[in-house]
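Visitor: sequence and computational prediction follow.
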Amino acid sequence: MTSPQVGSPSEEPRADLPPPPGRHALAGPDEVRAATVAAAQAAPRWAAVPTAQRFALGPLFCRRLRDAAEEFLALLIAEGCPGRVGRWLIDSMLGMFDEKSCRWYQRLMRFEWRDGDRRLVLQHKPDGVVAVNPPGNAPAFSATTVAVHGLMAGNAVVVRVPRRSPSSTMFLLRHVLVPCLEELHAPPGTLGFFCADPDLVLHQWLDDPRIHDIVYYGNSDRGHRFHQSCVDRGKKAVLELSGNDTVVVWKDASTADAVESLLTAFHCSGQMCIAPNRAVVHPEVADEVVEELRRRAVDLLPGRPEDETTLLTPVPGDAHVAVLAEARAAGAVVVCGGRRRTLAGAVHPAGPFLEPTVLRVDGLDLAAGLAAVRDETFFPLLSVVVPALDPDPDRLLSQVIDFLDGNRYGLRNSLWTGDPAVAERFVTGVRNGAMLKVNQPHLDFVPLLPSHGGTGRSAGVHGEAAYVFLKTSHLQSAVFGPPPGP
């Protein structure tokens, strides 16, 4: 029987990029198995640690991350992550695991109330051993945030560190997270990590009964096949897949704020799943918004990652050629971008960077059929969809909401408006997406709220907004009857 293809395309070697800094040994089957065995032995002991002590891990992690922030940032930059993006990643982790957030998380693990003379309890119990397969982009952030969530829930965690940029991930796990676990007297094996080939590890995890959950980041097609492989083996797959986020700009929005949020489409050259890929702009302000986007986008040039103005990263492959050709042929307009550039900024067909590209598409029906709008493109492209002007503003808003709900992906949707009634209709009407934002930066994480999850092709048929500490545990009920009489 042919084994499923479960690897991530982001793990493919890229000849146009420099090798990662430093060297890391690759783990083989024996090392992967040893990490799993150690985690399985540690899991029940760590689960028995009081919940409050486990959830103290988050604030401890924040304290040590602050102390190590500059060293960690230097490694991110050495691996090619723009320093400006690296600082945002650090700030996001500090907000995700501060004391206020972790107190809220802990409260969600157990509810208790009285029903007559009985005491009722709903509580989340850890699943056991959680295996994490982070993406090739932002692996340190993804691997570590999921590990902290899984550990606070009471699981033991094993992490496969991607081969492309292992140094920052290894540093964050070994020199920041491990000392926190040592301070909490976690048993040996509670956290394990190694750098290894993704296909080897994923197949081994699938076949190992000691692995209970696998957190999988990657392409939606591969992710859904991997989910089926997990189901076939009785495992829980926690999917964090592709995104194709939308920002809606209404006619009464703050144009400056909306454009600032839309420009995050070009952070790391659009190679971030939670970056906006699409905008739907009210026809009365579309010309103004598109022109401001064009003016700002043409100023985003390649640069070295240590330069605080740099946002772009190299883009391998030529997927953009066919996507833009299809859009032009259908009547869409490339407002700016689409050409390759060298690090020095010169236009060159072999340049490793792709210019930030703004595409204008007039009409919701036309937009729905274009790959540039329909699919996650993963290069610096922002498709600005302009619906036809409708004399009935309520009907126009309904059309926009229907367009958002037609998105096959569902990480985030956001809205910029000055009208509270429009905002309320957006929040109550849009079904697509794990997070909705109103007059808030699209890319930023929000403390206390779920930071993961999605709908549709972003997280599978059972997708939703997800706290990872709840996603890697299971709900259990209990009832206490009155004590027996004398």
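Guide: Arrived safely, thanks for sending.

Visitor: every contact and neighbour count from this point should use C-alpha atoms.
Guide: Fine.

Visitor: distance check, the residue lying closest to Pro450 once chain neighbours are set aside against Asp365.
Guide: Distances taken as CA to CA, 6 or more residues apart in numbering place Tyr467 nearest to Pro450, at 4.8 Å, with adjacent residues excluded. Distance of Tyr467 to Asp365, computed by CA to CA, to the nearest Å: 35 Å.

Visitor: likewise Arg425?
Guide: In terms of CA to CA, Arg425 sits 22 Å off from Asp365.

Visitor: and Met152, by the same measure?
Guide: For Met152, the distance to Asp365 - CA to CA - is 46 Å.

Visitor: the two: which is more packed in?
Guide: Between Met152 and Asp365, counting by other CA atoms under 10 Å, Met152 is the more crowded of the two (28 against 13).

Visitor: just to check, the more buried one is in contact with Tyr467?
Guide: No: contact criterion CA atoms under 8 Å: Met152 and Tyr467 do not qualify, at 11.4 Å.

Visitor: burial count for the residue nearest to Pro450?
Guide: Neighbour tally, Tyr467, other CA under 10 Å: 19.

Visitor: can you pull the contacts of the residue nearest to Gln41 when sequence neighbours are not counted?
Guide: Nearest non-adjacent residue to Gln41, counting by CA to CA, 6+ apart: Gly189, 7.3 Å away. Neighbouring residues of Gly189 by CA atoms under 8 Å, 6 or more residues apart in numbering: 35, 38-42, 156.

Visitor: here comes the other one, which I'd like you to weigh against the first:
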Amino acid sequence: MSTEPLRIGDHLVSPDHYIDGARVPGQRSFELFSPIDQRVLGHVAEGDEEHVEAAIQAAQRAFASWSALTAAQRLPCLERFADEIGRRAQALCAVESTDAGVLLSRMQHGVVPRAMLNIRWFARHALELQDRPIDTEQARHIVRHDPAGVTVIITPWNAPLMLSTWKLGPALAAGNTCVLKPPEWAPLTCSLLADAADAAGLPPGVFNVVQGTGATTGARLVADPRVARVSFTGSVPTARRIAQAAGANLVPCSLELGGKSPFIVLEDADLDAAAATATLMYRNAGQVCLAGTRLLVHEQVADEFVARMRPLVDQLVIGDPREEATEVGPIIHPRQVERVQGFVDRAVAGGAKLLWGGGRHAFGALYFSPTLVTNLQQDDEIVQNEVFGPVLTLQTFGHDDEAVALANGTDYGLGGVCYGETAHATAVAERVRTGFIWVNSFGIRDLAAPFGGIKRSGIGREGGEWSFEFFCDVKDIVLPKKPFRASFAHR
């Protein structure tokens, strides 16, 4: 079935899949709308069994030649890929802002430059993964990072461009070929990413995009025995289904999942700085997995902290994310708005107190007011489970041990924030069980550093050599230093 290109402002986006270097239409399609105003944007091709089969076959064929290249030989092509992303910056910004409701200013100043860096940095870092010798008394070991094979990448709707390139960068640089399944609620920048790859001259089949739902298209991809790796960012329930399907074929999975991160404010914290950073947790309408959504504040400074945070929240500009002044945009989908509202309503019904917010904002149907809930128990649903909206909780503590107990008292362990005198905050941070934690800061990321969570927040680490450890098969070639004579004694 032929589908018409989608027009987003001055930009046209193909609604078709990208398989083996060509656009491929689908027999079925699904409707796409903008969370900004719920305006229908058009229809996007939905992948079926035939598309999944074609994409995996294309990736298999391309793997033989792509994996045979050295990192230095792949580098120019991936550098061009990063350049082509930059050439499409205006389109990528406009499209993702409209498609996913992301702030246009954030796309311009943060996401697109980061997407380019994701491809370029990993392509260059792969050069450092040459054969590494390890010398022992008995032998010289040559450690290689070999390409693993066909890689399936599944990304979420809150940051489709950034997270797609975050995974594609190391996967392609390692010599793998990829099939990307974009989020069905916000697939359009992944389609533009295919245009960039095509213009950069990535060989056919090295990078494929198959659109569709997780329950059908995604499920077929992750269950295919020809797949060598699965990299997923999203929810815990979906991750369980992916792990079960991939596990049947013993396929390694990298799972970056939800967060319920603590934001600890110690009694010796700079309250102005802490309050300003806490207000940032409402960005992207709270649809950020690593946000510190549980405010844990020392009882001696809790009232003052709230008093300093409230005017900052009141000043937040809620509105159309395409406007320069906007600081909080819409929630992605009506189902997600209902989910967020349900968490708040149940908390209030159970005795929680609203300090501000609590419901939909007057700007539009998918806009939710920044909300702070207090008078909570540690086992309350809203404390324990990820809301994924502009909703924070507030609990107080009397000493460091209590702060640590509250921080560690959920099934999640992605990130965290700790404000206080540097040595004091660092000592507390060391006791918080998360994959990472920021001291007197938030959001500082370096591609060389590990990223990922513990407990229900995921399996594995992304970034730097950790990405290559996942996307590669690590092999040890052993060269004995003395003549070897076979003997049962060597067993």
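Guide: Received, thanks. On a predicted model such as this, the values are computed, not experimentally measured, just so you know.

Visitor: TM value for the aligned chains?
Guide: Remark: TM-score between the superposed chains equals 0.83 [TM-score structural alignment, normalised by the length of the first structure]; 446 aligned residues with a CA RMSD of 2.9 Å.

Visitor: the residue nearest to Pro450 of the first structure and Ser451 touch, don't they?
Guide: Yes: with contact defined as CA under 8 Å, Tyr467 of the first structure counts as touching Ser451 (6.5 Å).

Visitor: measure Val178 of the first structure to Val146 of the first structure for me?
Guide: Taken as CA to CA, the span from Val178 of the first structure to Val146 of the first structure is 14 Å.

Visitor: the two: who's more crowded?
Guide: For Val178 of the first structure and Val146, the more surrounded residue by other CA under 10 Å is Val146, and the numbers stand at 24 against 18.

Visitor: which helix or strand contains that one?
Guide: Using DSSP states H and E, Val146 of the first structure sits within helix 139-152.

Visitor: whereabouts in the second structure does that helix align?
Guide: The aligned range for helix 139-152 of the first structure in the second structure is 160-173, by TM-score structural alignment.

Visitor: ditto for stretch 246-253 of the first structure
Guide: Under the criterion TM-score structural alignment, stretch 246-253 of the first structure matches residues 262-269.

Visitor: ends of that stretch, what's the gap?
Guide: First-to-last residue span, stretch 262-269 of the second structure, CA to CA: 15 Å.

Visitor: who touches that stretch?
Guide: 271, 274, 278, 292-301, 403, 407, 415-421, 425.

Visitor: ranges for the helices of the stretch 101-250 of the first structure?
Guide: 139-152, 166-171, 178-183, 198-207, 220-232 (DSSP state H, counting those that start in this stretch).

Visitor: sorry, back to before: I'd like to know which elements the helix holding Val146 of the first structure is packed against.
Guide: helix 51-55, helix 57-78, helix 83-96, strand 129-133, strand 156-161, helix 166-171, helix 468-471 (3 or more CA pairs under 8 Å, 6 or more residues apart in numbering; DSSP states H and E).

Visitor: change it to 6 Å
Guide: For helix 139-152 of the first structure, the packing partners by 3 or more CA pairs under 6 Å, 6 or more residues apart in numbering; DSSP states H and E come out as helix 468-471.

Visitor: the helix it packs on vs the second structure, average distance?
Guide: In the superposition against the second structure, helix 468-471 of the first structure averages 2.7 Å from its aligned positions (mean CA distance after the TM-score superposition for the first structure).

Visitor: after that helix, next one along is what?
Guide: strand 473-480.

Visitor: can you give me the end-to-end span of stretch 404-418 of the first structure?
Guide: 20 Å.

Visitor: what does that stretch contact?
Guide: 243-250, 252-253, 432-439, 454-458 (CA atoms under 6 Å, 6 or more residues apart in numbering).

Visitor: repeat that with 8 Å
Guide: 242-254, 258, 274, 374, 423, 426, 430-440, 442, 453-459.

Visitor: out of these, which end up buried?
Guide: 242-251, 253, 258, 274, 374, 423, 426, 430-439, 442, 453-459 (16 or more other CA atoms under 10 Å).

Visitor: which helix of the second structure spans the most residues?
Guide: Criterion DSSP state H: the longest helix present in the second structure is helix 49-68.

Visitor: what's the average distance of the helix holding Val146 of the first structure to the second structure?
Guide: Averaged out, helix 139-152 of the first structure is 1.7 Å away (mean CA distance after the TM-score superposition for the first structure).

Visitor: what are the buried residues along that helix?
Guide: 139-152.

Visitor: what count of nearby residues applies to His43 of the second structure?
Guide: Neighbours of His43 of the second structure (other CA under 10 Å): 19.

Visitor: Glu99 of the first structure contacts Gly58, correct?
Guide: Yes: using CA under 8 Å, Glu99 of the first structure is in contact with Gly58, at 7.3 Å.

Visitor: who has more neighbours out of these two?
Guide: Between Glu99 of the first structure and Gly58, counting by other CA under 10 Å, Gly58 is the more crowded of the two (25 against 18).

Visitor: that one contacts Phe97, doesn't it?
Guide: Yes: contact status for Gly58 of the first structure versus Phe97: in contact at 4.7 Å, counting by CA under 8 Å.

Visitor: would you mind measuring from Glu183 of the first structure to Phe61 of the first structure?
Guide: Counting by CA to CA, the gap from Glu183 of the first structure to Phe61 of the first structure is 11 Å.

Visitor: got it, and Ala78 of the first structure?
Guide: 23 Å.

Visitor: thinking again about what came up before, higher neighbour count, Glu183 and Phe61 of the first structure?
Guide: Counted by other CA under 10 Å, Glu183 of the first structure and Phe61 do not tie: Phe61 has more neighbours, with 22 against 10.

Visitor: just checking, that one touches Cys180?
Guide: Yes: contact criterion CA under 8 Å: Phe61 of the first structure and Cys180 qualify, at 6.1 Å.

Visitor: would you map the helices across the stretch 251-400 of the second structure?
Guide: 271-279, 302-314, 334-349, 381-384, 400-407.

Visitor: what is the neighbour count of the counterpart of Asp232 of the first structure in the second structure?
Guide: By TM-score structural alignment, Asp232 of the first structure lines up with Ala248 in the second structure. If you count neighbours by other CA under 10 Å, Ala248 of the second structure ends up with 11.

Visitor: find the residue closest to Ala248 of the second structure in space, skipping its chain neighbours.
Guide: Nearest residue to Ala248 of the second structure, sequence neighbours excluded (CA to CA, 6+ apart): Ala223, at 7.8 Å.

Visitor: so the one you found touches Ala246, yeah?
Guide: Yes: Ala223 of the second structure lies in contact with Ala246 (CA under 8 Å); the separation is 5.4 Å.
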